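Participant: any chance you could fold what I've pasted below:
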Amino acid sequence: MSENKKYSIAVRIWVEEAEGSFLGIGRVWLLENIGKTGSITNAAKEMKMAYRQAWQLVEEMNKRAESPLVQKLLGGKGGGGARLTEAGEKAIQTFYEIEKRIKDFAQKETQNLKF
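Facilitator: Model prediction:
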């Protein structure tokens, strides 16, 4: 007879729509970093991501969301930048709320795993 093993359930969440994956943890981290740094450039650097890739992700999310998640600020004396919109902040909050509920459910189900 084998010893009593402990299993766990790992869960990754993606919010999808007709065109495919819309929001996952990587994009949430990008949004958070934009909110923290006030810049797509600095957010990309924090994540060791190419600016072009970060910019494309932001453009895609903005286009596919009901309203833009990131507002780009035009340059000028203080330079440009970017900020999260109310919709962007709500997207982050909603993603984490859903993720927590699903992970809590998975954790409860772990107790019933026997193979």
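Participant: use CA for all of it now, contacts and neighbours both
Facilitator: Will do.
Participant: so what's the most centrally placed residue in the chain up against?
Facilitator: The centroid of the chain falls nearest to Val28 when counting by C-alpha atoms, centre = their mean (1.7 Å). Listed by C-alpha atoms under 8 Å, 6 or more residues apart in numbering, the contact set of Val28 reads 92, 95.
Participant: here is the second sequence; please produce its structure so I can put it next to the first one:
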Amino acid sequence: MTEIKLRIDFDKERYIGHGRIQLLELIGEHGSIAQAAKAMDMSYKRAWYLMDEFNSMFADPLIERQHGGRGGGAAKLTPFGAELVRQYREMEAKALSVFAKPLASMEKHLARHQKAVRKAG
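Facilitator: Below is the predicted model of the structure:
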């Protein structure tokens, strides 16, 4: 199935993309960075780094963390984090609806099977 994956580049270092939004959504669902990372087949360290980087990108935090104790830590989306996810998904849906006809046309012309690509040299 053809997809459009939206990426918003604020500048050379700061961007929002599909993977980061998915990680935020999963943190919201699971209440845990570790569980969200596991659901994405990502290391906890990588997920924590991405969320720390993502959290520092905006003036308002996207997630709130409770540090581990006996039962481990927890994380939840802030109202701003939930709104960012909502806005991103809304833009993504609008982009898909705007480009539905051209995408359908492109799909009609796709080869049934991907052709082998010859390597140069």
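Participant: the residue nearest to the centre of structure 1 -> structure 2?
Facilitator: With TM-score structural alignment defining the correspondence, Val28 of structure 1 maps onto Ile21 in structure 2.
Participant: which residue numbers in structure 1 does the longest helix anywhere in structure 2 align to?
Facilitator: Selection of the longest helix in structure 2 by residue count, based on DSSP state H, yields helix 79-98. Counting by TM-score structural alignment, helix 79-98 of structure 2 lines up with residues 86-105 of structure 1.
Participant: ok, average deviation of the matching stretch from structure 2?
Facilitator: On the superposed models, the aligned residues of structure 2 are on average 0.6 Å from stretch 86-105 of structure 1, with distances taken as mean C-alpha distance after the TM-score superposition for structure 1.
Participant: identify the residues contacting that stretch?
Facilitator: With C-alpha under 8 Å, 6+ apart as the criterion, stretch 86-105 of structure 1 contacts 11, 13, 28, 31-32, 67-70.
Participant: so which of those belong to helices?
Facilitator: Filtering the contacts of stretch 86-105 of structure 1 for helices - DSSP H - leaves 28, 31-32.
Participant: out of those residues, which comes closest to Gln107 of structure 1?
Facilitator: Looking at those and their distance to Gln107 of structure 1, the nearest is Val28, at 22.5 Å (C-alpha to C-alpha).
Participant: before we move on, back to that, can you pull the buried residues of the match of helix 79-98 of structure 2?
Facilitator: By neighbour count, and taking 16 or more other C-alpha atoms under 10 Å as the criterion, the buried residues in stretch 86-105 of structure 1 are 87-89, 91-92, 95, 99, 103.
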